[in-house]
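Novice: For reference, the sequence and a predicted model appear below.
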Amino acid sequence: MIEMSLKELKRAEVLGKMESQGLTNEQVAQILGVSKRQVQRWEKRLREGGIAGLRHGNRGKPSGNRKEEEFRQRVVSRYRERYGDFGPTFASEQLAKEGLEVDHETLRRWLLEEGIWARKKRRKPYRSRRKRRACFGELVQFDGSPHDWFEGRRSACCLMVMVDDATGITYARFSEQETSAAAMQLLWGWVEQYGIPMSLYCDLKNGYKTLREPTLEEQLAGKEPKTAFERACDKLGVQIVSAYSPQAKGRVERRNGILQDRLVKELRLAGICTIEEANRYLWETFLPQFNERFAVEAEDSQDVHVRCTKETKLKEIFCFEANRVVQNDYTIYYERQVLQIKNDKGFLPRPKQKVLVRKYLDETISLFHENRELKYERVTPARRTKQRAG
């Protein structure tokens, strides 16, 4: 028995009268309320397949609406299970990796209807956005973002971030804290990857710029006090521009917000718990994909970074420097250590002269006098013993 709807049975009856009563296509179309072209299609199907040819082609098959509803439930269920605190855009990207491709606006609508996502209503004071610089490397914004990046899997730490003003290209590195050493490590990484930028836009902080007044000795010598980071930038020819508010360096602040959302969740999904693993993941996986998605073309295609020459020794630039006075026994004191200078083929600074101490980012130390490196060894100072009165 052929299962047909009442509408299909009526259609078969009227089409059957075309031959018996001589109805035209126009008359049948008017009776059924369809176009003449549709009547011709039905007539052909009736002629080729009999009355069964008039059945709807999708009869007995799952409806498209049911398929969509099943897919929707799979997506929503997976979102609840794994991506509950992800925004719709980021969640749609992650779901696509699992083969569940859904447009982020469709996902947003589904989540709103399910009551598991709410639009964020934020009214911020109006600020016009500063125009981007024209060239890549003309100005790079620089900041540290202390945060619980590992969501309790380890202690909170700081993500040091650089964002090019013209393109939005981002480079980052995890460190324990926002320090001069962390800032130099970050800039070193940028220089190795892209070259030396023209200027840096960063906070007015002690780690970046000296805030104290010069000492009397510095005034007499005509020198300005500088941090190790400032000295490194001077040697590279990089100008430091101070930002007096977070809004002034808005691009890197906004980038920090995106990273605190996306990167935190990516680290969670990857099961990463250490700074070493996180930095490797940043450089090898996250940042290439992040820049491909968020970076833009510069207004001017010229790259104004300066490439390092073979003579550029970044280790000698990114370091801490201090002067120390040579004692009568040819020792110097540095960070609670006693360093004994060795006689190297007659080259030896005299007592009361100063030597330059360089402490590198890997914690090693070198001594210099008249631009020549000195040999030395660490010695243990003799302990003073109290003599009993007797």
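Specialist: Sure, I can see it.
Novice: can we go C-alpha only for contacts and neighbour counts from here?
Specialist: Fine.
Novice: ok, residue 307 to residue 195 distance?
Specialist: Remark: distance between residue 307 and residue 195 (C-alpha to C-alpha, to the nearest Å) = 5 Å.
Novice: Comparing these two, which residue is more hemmed in?
Specialist: residue 195 (18 against 14; other C-alpha atoms under 10 Å).
Novice: Quick check: the more buried one touching residue 312?
Specialist: No - between residue 195 and residue 312 no contact is recorded; they are 11.6 Å apart, counting by C-alpha atoms under 8 Å.
Novice: Please, where are all the helices along the stretch 201-350 of the chain?
Specialist: Listed in chain order, the helices of the stretch 201-350 of the chain (DSSP state H, counting those that start in this stretch) span residues 216-221, 228-236, 250-270, 275-281, 287-294, 314-317.
Novice: Please tabulate those in CSV and include mean neighbour count as additional columns.
Specialist: As requested, these are arranged in CSV below (neighbours: other C-alpha atoms under 10 Å):
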stretch, mean neighbour count
helix 216-221, 10
helix 228-236, 20
helix 250-270, 17
helix 275-281, 16
helix 287-294, 13
helix 314-317, 16
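Novice: Which one of the ones you listed lies nearest to residue 92?
Specialist: With C-alpha to C-alpha as the criterion, residue 92 lies closest to helix 250-270 of the helices of the stretch 201-350 of the chain, at 12.5 Å.
Novice: got the angle between that closest one and helix 287-294?
Specialist: Using axes from the mean of the first three to the mean of the last three C-alpha atoms, to 10 degrees, the interaxial angle of helix 250-270 with respect to helix 287-294 works out to 130 degrees.
Novice: Can you tell me which helices and strands helix 250-270 packs against?
Specialist: Contact partners of helix 250-270 among helices and strands, from 3 or more C-alpha pairs under 8 Å, 6 or more residues apart in numbering; DSSP states H and E: strand 140-147, strand 157-164.
Novice: next up, a second structure to put side by side with the first:
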Amino acid sequence: MKEKETITMTKEEIRRLKIINELVDKKINGPRASIELNLSVRQVRRIKSRFLLSGPKGIIHRGRGRSSNRSMNKDKENIIRYLINNKYSYFGPTLASEYLLKHDQISVSKETLRLMMIKEGVWIPKKKRQAYHHEWRQRRDRYGEMQQFDGSYHKWFGEKESCLLLSIDDATGKISHGVFDKNEGIIAVFKFWIRYIEKNGIPKSIYLDKFSTYKINHKNAEDNKDMITQFQRASKEVGIEMIVANSPEAKGRIERGNKTLQDRLVKALKFHRITSIEEANKYLEEQFIPEFNEKFAVVPKNKENVHKAIDDGVDIEDVFSIKNQRVVCNDYTVRFENNYFQLEQTQPTT
């Protein structure tokens, strides 16, 4: 006597068996069975053939009990686990996936890596935030039409806080220039834009915040148009339009860029063991910015570059320098910061 065999089936497979039995008994036809099972007629024919050949076992999915074709090799899994615990423990899944491919020649999806990192306890899943609707401003059409500019204070490398001055092109999303400095003061900002203009040319406009380096935020400034900052004066001299944002959300591209860099750039600097501002600026310009732009930049609507060349005879370092007006006294002296400077009676004409 043939021994009875026990078959374990899910509720869905039991339902499928019932429908296939009805099909075999000709209570329903193939098209009707396909509708009931939500399968094509061709798939129903194959299941029916397996049922006639193997009985109820033919209904069970043939992949049950077998390892997935996409399952990871154990040796590879162990190597990845070692690396995420010892080399990339401070990375997020997306960045760790990129670095594993680039530096260790190991290809693994960020989702697979995320699950592994959660299991290893090196990544805590984030709760989804409630989505708020913000009206997105359309990108400008051409490269150089608008540069979003900001300074971001952070512990970028080492234990001391420094400031990353950054400009992002509105049309392409490219980092057009970036440099680390001690602060976002006028001298640091002037040095930034001198280098930017030497490298790219003069942009049409700059979109920035109400920080005092860029705009006088005194109530009298609304009525007295002569009350302008050094940066406003220099921008006006070279024909750059200054656009001031009323909130951080208004210049979201540069704000999101800074947030991204506070993750990616900080980890990259730590990974390369960079601890000085000189090394950081060298890495930023020569390696990080080109790689970032290659990954995240978009194609503008219009491929025209609207940066202007510096006019002949214009000394850009002279324009972006601190200038103050003073009155010459009757004795040909000028007072500046509580110091007196004697001028010669005969002055060259300009």
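Specialist: Sure, I can see it. Just so you know, these numbers come straight off a predicted model, no measurement behind them.
Novice: okay, the helices and strands packed on helix 250-270 of the first structure in CSV with mean neighbour count and distance to residue 7 of the first structure next?
Specialist: As requested, these are arranged in CSV below (neighbours: other C-alpha atoms under 10 Å; distance: least, C-alpha to C-alpha, whole Å):
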stretch, mean neighbour count, distance to residue 7 of the first structure
strand 140-147, 22, 66
strand 157-164, 24, 65
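Novice: Next, format the ones you listed as CSV and append distance to residue 322 of the first structure.
Specialist: What follows is these, written out as CSV (distance: least, C-alpha to C-alpha, whole Å):
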stretch, distance to residue 322 of the first structure
strand 140-147, 26
strand 157-164, 25
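Novice: The ones you listed: which one's closest to residue 377 of the first structure?
Specialist: Taking C-alpha to C-alpha, strand 157-164 is the member of those nearest to residue 377 of the first structure, at 34.8 Å.
Novice: What range does the closest one cover in the second structure?
Specialist: The alignment of strand 157-164 of the first structure onto the second structure (TM-score structural alignment) covers residues 162-169.
Novice: superposed on the first structure, where does the matching stretch end up, distance-wise?
Specialist: In the superposition with the first structure, the aligned residues lie an average of 0.9 Å away from stretch 162-169 of the second structure, counting by mean C-alpha distance after the TM-score superposition for the first structure.
Novice: What lies in contact with that stretch?
Specialist: Contact with stretch 162-169 of the second structure is made by 143-156, 174-184, 189, 192, 253-254, as judged by C-alpha atoms under 8 Å, 6 or more residues apart in numbering.
Novice: try 6 Å this time
Specialist: 147-154, 174-183 (C-alpha atoms under 6 Å, 6 or more residues apart in numbering).
Novice: And stretch 237-257 of the first structure, by the same measure?
Specialist: Residues external to stretch 237-257 of the first structure that are found in contact with it (C-alpha under 6 Å, 6+ apart): 141, 163, 198, 199, 200, 201, 202, 203, 204.
Novice: Quick check: which of the helices and strands packed on helix 250-270 of the first structure is nearest to residue 297 of the first structure?
Specialist: Nearest to residue 297 of the first structure among these is strand 157-164 (11.2 Å), distances taken as C-alpha to C-alpha.
Novice: The residue mapped onto residue 201 of the first structure from the second structure: what's it in contact with?
Specialist: Correspondence of residue 201 of the first structure to the second structure, assessed by TM-score structural alignment: residue 207. Listed by C-alpha under 6 Å, 6+ apart, the contact set of residue 207 of the second structure reads 148, 243, 244.
Novice: Next, format the residues you listed as a markdown table and append distance to residue 102 of the second structure.
Specialist: What follows is the contacts of residue 207 of the second structure, written out as a markdown table (distance: C-alpha to C-alpha, whole Å):
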| residue | distance to residue 102 of the second structure |
| --- | --- |
| 148 | 30 |
| 243 | 40 |
| 244 | 40 |
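Novice: which of the residues you listed lies closest to residue 16 of the second structure?
Specialist: Nearest member of the contacts of residue 207 of the second structure to residue 16 of the second structure, counting by C-alpha to C-alpha, is residue 148, at 59.9 Å.
Novice: how close does the closest one sit to residue 191 of the second structure?
Specialist: Summarising the geometry, the distance separating residue 148 of the second structure from residue 191 of the second structure, computed by C-alpha to C-alpha, is 17 Å.
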